Structure formats: structure tokens, C-alpha cells
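Chemist: here are the coordinates; sequence isn't available:
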């Protein structure tokens, strides 16, 4: 039992369900390729200001990656869930990529590769963007890493047409030694990416992204789209060339997209599969066994939780992800890079606690309740 406040500050008793997701591990050759975009754990004792260089608790950060790997999930490293470009800079991202590869050399890991070392305001043209991409491609590949080509704020700032995107992506893909995952990140996650692919229209932008894939199909494993619109994802999924995967980045509609329809399905590369990792492993194991009812029974109830975590302003979803990691004992504090733990209000955390409990995502309910009480005390409750 724990006393929790409502949005008016009135307290009432809340009885925890005691429900916990059953243990499962995805086998090799699972029904879907599943990546969790993993968060990082900040060092709470750093003397750096939140606006300064990131200081990471490497032990806790790597322990969480072992947790994901133990569940059989792939790891999408140094992505926006790791606060890439929002607290984690390129040197920090490369160190994260290096350490994860050394810790888990046999794991399925793809790594975020972008242009975040180039401030968009300092980009003078497409060649600056190319050089920034090339630097990261070469550095990550020198470590033996696979690539996720992330959307570029600098390219969005300097591109004058759709053809500019086609040219830059073609040149970057030519430097890639193995097929990559492209990432189309919507402006709800990053306002600086508005009009990506050279258009504010989804249909026109999709044609450009498809052209990039079709002209470089041997270099593309798949594409992740994060637009929070399942109809747009399905429309593009049905247009992909044979052998090119769709990785859902839709943190609102992932159960239906992963389950698929009579024409096809999406694989998964999701930030929500950081806190939902046990549910993802169990549900997709059941999907592989042909038990679609069990798949939906586990994943469908998590959607309200995901929609709360990713509510607008969507870019602050990392706060909810790290909060749940703290509740579940994956880190000893609720401190984030850039002080991002302060980017959501107390009622948000109270609702997350309740949703996570109802979904069976609190692996030690007593620990989670104790930590929730500590958070309430911090707020004077």
C-alpha cells in the first residue's frame, strides 16, 4: 500500500497489484528483429554543470545493456533515448559505442551515426554535412560497429531541395561497409527536423526516402520511422523493396504494427522497449509460438503507459524511461544528463508508477514503492 496524490494534491491509498511479467528470452531467429533503444545512467556525483559535458556512470549503464541482452533483445546504441544530442555529445556517444561493443561483442548492436558534432548554425553547405557523417561512419566502423544513420539537424538546415537529401545519403551510404538502418525521426521528437526529406508533406517526403532506399538498396537493411502514425508506417512498409525491413519506431501503436496484417509486419526499434523490455521479450516469444492472443494480452495493456511516457512535448520521453529504470533498481538515483529529470511534473510520475504496476513492469514492487515515497518526499509530500 502507498499513499499517492492526485493533480490537486489530495492523497488516497493505492494498493499495488503484485503482478510481474513472466521471465522470457527471445531465441535466435525470433519472429521479429527487436531492438531496444537504451538509455544511459548519469553520474550523480559529477562536478560538471548540467549544461556541460556528459558524465556517465559506466558500470550502471553497461549493466543495463547486459539486462537487455539477457532478454535476447538487440541494442540500438547511442540513439535519442540515450539523450544523443540532448546531453550526450558525439565524443560521449563514441565512447558509449566502444564500451558496449567491448562488453557485449556477440550481441546484436546497431549504433547511432549522425552529424551532431556539427552545429546546424555552423553548417555552410552539403559538404559540411557529408564530412560530419563521414567522420562518424569511419569512427564507428573502425570499432567494428553496425550503423543506424540518424536524421541530421544540419542537413535539415542547409538542404535546399529533396535532391540534396538523395545526394548526401547516397554519398554516405557509399562509405558504409555493411547494410545500415535508416532513421526517419519526426519533428514531434526533434523540432529541428521539421520538413525532413525536403517536404512538409508526408507523401512527398516518403517518395524521397523511398528513392534513397531504392537507389542504394544493397546498403540498406531497413528503415525505422518515428512518426507516431501507424497508417503512415503501413503505407511506407508496403512500398519497401524486397528484403528491406520496416522497423517500427511508433511508440503509440507498436503492438498492431509488430503483429502485422495480411500483407506484412514491422520489426521493432523502439525507445519504449527500454522500460518494456521484459514485456517485449515475453510477447514476441509468444508471437513466434503462434499465440497471437498472448502477444496482445501482454503488449496491448502497455500502450497507455507508452502514450503517457511519450506525451507532448515528446522529446522529454527520456525522463519517463529513466524514472522507470530507477524504480526497477537499474540505477541508484533519478538524475539525468542535462538535468532532464526535471522535465516532467509530479503527477506524470505518479501516473507512470500506477501504469507500470498495472502492466506488471515493476520487477520488485516493494523497492518501487519505497523509491516512489522518496520522490514524493522530495516534492514535500
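Modeler: Looks like it came in fine. Since we're looking at a predicted model, the values are computed, not measured.
Chemist: C-alpha only now, for contacts and for neighbours.
Modeler: Will do.
Chemist: doesn't residue 182 fall inside a strand?
Modeler: Yes. Residue 182 sits within a strand when classified using DSSP: H, G, I helix; E, B strand; the rest coil.
Chemist: who are the contact partners of it?
Modeler: Applying Cα atoms under 8 Å, 6 or more residues apart in numbering to residue 182 gives the contacts 148, 149, 150, 220, 222, 223, 224.
Chemist: just give the closest residue to it, not the sequence neighbours.
Modeler: residue 223 (4.5 Å; Cα to Cα, 6 or more residues apart in numbering).
Chemist: residues contacting residue 314?
Modeler: Contacts of residue 314 by Cα under 8 Å, 6+ apart are 188, 189.
Chemist: swap that for residue 274, sorry
Modeler: Taking Cα under 8 Å, 6+ apart, one finds 36, 37, 38, 39, 68, 321 in contact with residue 274.
Chemist: go with 6 Å
Modeler: Residue 274 makes contact with 36, 38 under the criterion Cα atoms under 6 Å, 6 or more residues apart in numbering.
Chemist: how many neighbours does residue 350 have?
Modeler: 17 (other Cα atoms under 10 Å).
Chemist: one more to weigh against that first structure:
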């Protein structure tokens, strides 16, 4: 029997919570790819807790556990979006470490015929007053060449350096024209809102989202043959639907909206979004089961499975949104995918114990704790570190 927990509530109060006795059962055809949607999970990394290095500046990765988690996602039919912001790219994971991560993951993907795309950006280039557009182009080209050299597909991430040095839309058009004109296969573009990264405020040369969207759409139309799709993370379903309807027919929309993904993936009479989501790391079995149900034409099950995950996702991605990685890794810890709750950059401390307790309850209510006994024992350990017994 699962033991009760003492959890923190509002205003320093404590209350007793009884976790579920059994986990939800998800219908998961092993390794079977989805037919109606492409679904990438932006995936976290597992840090090495025993590495005797400074976790803030030189956090080390547990390669075995990190690769095992990618194999777990592939076994569910999900694709992997590697070295993105969910992997703490630019927030603990630097380009040198990202190169090794990308190289290892591409090799593992090939061993099981798993689908993978990797993030390319300019994070080897620190934004500053002396950075030029030529510097940004060279940084992008270096990363593109590396991923293509590894035989991988690319997700062209938004650039902090470009956001800092661009004078207007024409500078974005110039840089993306240079990058997209030289890729060997179609790429996924990535528009990350400033709620995920404040340094990207005003991306595409405009703070107004509609004006920025027009610049982005113009770039896509000019380079349609080299753009597989675009992932937008604006947490505004109306903006995503508007842009989706204006994309060229050959260009896919990949939702990055961790608040409204069930509706956006389901779509409407004018189209739908594929998925490239950080929350799919945390809710992988429910997401995979829902997409398999969609393939079978069972939208009732699709709705029921994903509806239960939305409160959890909105909690994990609450402001400050960029701290969502803490919740994603905490879910992996609770579910036994890693033996500890430590993160590169010390990011396990980015959320409060009350936030983590609420996360536990929401995950339990959604049936996403695959071994309630294990999850409860691990929650107890985290609570004890906060002085709660």
C-alpha cells in the first residue's frame, strides 16, 4: 500500500495526501511510429551527480542514463528533439557539451531507426556590443556543418546574439537567407517566445507578434524548399493557428505550445499542428497513447488522455517559464528514469518545494506516476531536504 505524504500547501501550511494505489495503464504499441502526426519530444539531459566539478560552470552528463531515456522515447514511437532548451541549451549546456550530446544521440538513433533532429544555434557566440551579423552567420554555419557532418537533421534555433545585434527585420532576413541557402536538407525553424528566453524579446525585428510573424512568414516563403516546418512557442493558440493557416502547403507547423497542445495537435477543418514539445518528455506515455488512439480514429480517447495532462503541463510551465526544465527532470526522477534529482547548472533549485509537491499531486491525478510506491518514496526524500517529515 502506498504510504500517505505530508505536503506543503499555501501559507506554510501542511496537509496529508494519499497517492493513488496504481498507475494508469496506457495502450502503447511498442516502437510503432505514428501515422497522422509527427511528434518530437524535446528531451532533457541527466547530469552526473558524482562528478567532482562545479555544477554551475562545468556540469557533467551521465551519458548512459541520458541515452537510455532517448531509447525509452523512441520505444514509445516518439521522435527526439535533441540539444534544445529542454536540454538546458544555453542554460547549463554549452555548445562544446552539446556537440558530444548530438553526436552520441544521432548514433543511438541510427541503431534503432529512431527519428531525431538536433538544435543548431549561435550559443558559442556570447552576445555583446562587438558582435556582428557576420559573426552570427559564422556561428550558425559552424553548428550546421557539425550536425550535417554527423548525418543529422537540424532545428534552427533562435539566436540570442542575433536578437542583440540585429537593427531590424532586414538583418533577420539576411542571416536566415544565408543559413537556409546553404543547408543540404529541409530544416525546422524555431521561434521561441521571450517567456522561454527573455533575451529573445523582439525576435524577427518586432516586439509586436503579428508584425514579427509577417517577417518570419516572408523568410519561409522565400526559402520554402529548405524549410520542413516551424516550431513556435508563444503560448498563444490563436497566434499559432493564424500562422498555421498562412504557411505554404509544404511547410508544417510544429506546436511548441505547452498550454494548448491537445487542441492544436487535434486541429480543425483548416489544418492541424504536429508536435515539438518539452512537455512530451514529462508525459511521454500519455502523449504516445493519445497519438496512437488518434491513428485509430479514437478521438474520444485522445481527448481524455491529454485533457488530464494539461493542468500538470501548465503548472510545470508556469512563470518563470524558463524554469520548466526543473519540473521535467523531477518527473523523470519520480518515475525512475534517473536515480537522483540533480541538474547541470544546479537547476534543481529553480522551483520551490511547494511547486514540486503540487507537481507530484497533479502527476498522480493524471496517472503519470508509473510506480506510485517508488514515486512516493522519492517525494519523501525531497520533502525531508526541506525539513518536512
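Modeler: Yes, it's here. No experiment lies behind these values; they were computed from the predicted model shown.
Chemist: picking that back up, out of the contacts of residue 182 of structure 1, which comes closest to residue 134 of structure 1?
Modeler: Distance to residue 134 of structure 1 across the contacts of residue 182 of structure 1 (Cα to Cα) is lowest for residue 149, with 11.0 Å.
Chemist: and the counterpart of the closest one in structure 2, how far from residue 172 of structure 2?
Modeler: By TM-score structural alignment, residue 149 of structure 1 lines up with residue 156 in structure 2. In this view, residue 156 of structure 2 and residue 172 of structure 2 are 13 Å apart by Cα to Cα, to the nearest Å.
Chemist: one more: residue 219 of structure 2?
Modeler: Relative to residue 172 of structure 2, and taking Cα to Cα, residue 219 of structure 2 is found at 9 Å.
Chemist: what do you get for residue 185 of structure 2?
Modeler: 21 Å.
Chemist: higher neighbour count, those two?
Modeler: In terms of neighbours (other Cα under 10 Å), residue 172 is the more surrounded of residue 185 of structure 2 and residue 172; the figures are 21 against 14.
Chemist: show me what the more buried one aligns to in structure 1.
Modeler: Using TM-score structural alignment, residue 172 of structure 2 pairs with residue 165 in structure 1.
Chemist: and the nearest residue to that match once chain neighbours are set aside, which of the three is it?
Modeler: Spatial nearest neighbour of residue 165 of structure 1, chain neighbours left out: residue 197 (6.0 Å); criterion: Cα to Cα, 6+ apart. Recorded secondary structure, residue 197 of structure 1: helix (three-state DSSP).
Chemist: aligned counterpart of residue 197 of structure 1 in structure 2, please.
Modeler: So, by TM-score structural alignment, residue 197 of structure 1 is matched to residue 204.
Chemist: with residue 95 of structure 1 instead?
Modeler: So, by TM-score structural alignment, residue 95 of structure 1 is matched to residue 100.
Chemist: ok so the match of residue 172 of structure 2 is a strand residue?
Modeler: No. Using three-state DSSP, the assignment for residue 165 of structure 1 is helix, not a strand.
Chemist: ok, it to residue 173 of structure 1 distance?
Modeler: With Cα to Cα as the criterion, residue 165 of structure 1 and residue 173 of structure 1 are 12 Å apart.
Chemist: the match of residue 197 of structure 1: how many residues sit nearby?
Modeler: Residue 204 of structure 2 has 27 nearby residues by other Cα under 10 Å.
Chemist: correct me, but it touches residue 212?
Modeler: Yes. With contact defined as Cα atoms under 6 Å, residue 204 of structure 2 counts as touching residue 212 (5.2 Å).
Chemist: ok now the longest helix belonging to structure 1, how far from the chain's centre?
Modeler: In structure 1, taking DSSP state H as the definition, the longest helix is helix 126-142. On the basis of Cα atoms, centre = their mean, to the nearest Å, helix 126-142 of structure 1 sits 22 Å off its chain's mean C-alpha point.
Chemist: go on, stretch 53-66 of structure 1?
Modeler: For stretch 53-66 of structure 1, the distance to the chain centre is 16 Å (Cα atoms, centre = their mean).
Chemist: and the strands in structure 2?
Modeler: 5-8, 14-17, 39-42, 79-82, 116-120, 153-156, 187-192, 227-233, 252-255, 274-277 (DSSP state E).
Chemist: those: which one's closest to residue 372 of structure 2?
Modeler: It is, among the strands of structure 2 and with distance given as Cα to Cα, strand 5-8, at 11.8 Å.
Chemist: what range in structure 1 does that closest one sit on?
Modeler: Taking TM-score structural alignment, strand 5-8 of structure 2 hits residues 2-5 over in structure 1.
Chemist: buried ones in that stretch?
Modeler: When neighbours are counted by 16 or more other Cα atoms under 10 Å, the buried residues of stretch 2-5 of structure 1 are found to be 4, 5.
Chemist: average gap between it and structure 2?
Modeler: Compared with structure 2 after fitting, stretch 2-5 of structure 1 deviates on average by 2.3 Å (mean Cα distance after the TM-score superposition for structure 1).
Chemist: ok, residue 275 of structure 2 touching residue 37?
Modeler: No. Under the criterion of Cα under 6 Å, residue 275 of structure 2 is not in contact with residue 37, lying 7.6 Å apart.
Chemist: and the two? which has more neighbours close in?
Modeler: Applying other Cα under 10 Å to residue 275 of structure 2 and residue 37 shows that residue 275 carries more neighbours, namely 26 against 18.
Chemist: on that earlier part again, and the longest helix of structure 1, what's buried?
Modeler: Buried, per 16+ other Cα under 10 Å, within helix 126-142 of structure 1: 126, 128, 129, 130, 132, 133, 134, 136, 137, 138, 140, 141.
Chemist: repeat for stretch 53-64 of structure 2
Modeler: Taking 16+ other Cα under 10 Å as the criterion, stretch 53-64 of structure 2 shows 55, 58, 59, 60, 61, 62, 63 as buried.
Chemist: end-to-end on that stretch?
Modeler: Stretch 53-64 of structure 2: ends 19 Å apart by Cα to Cα.
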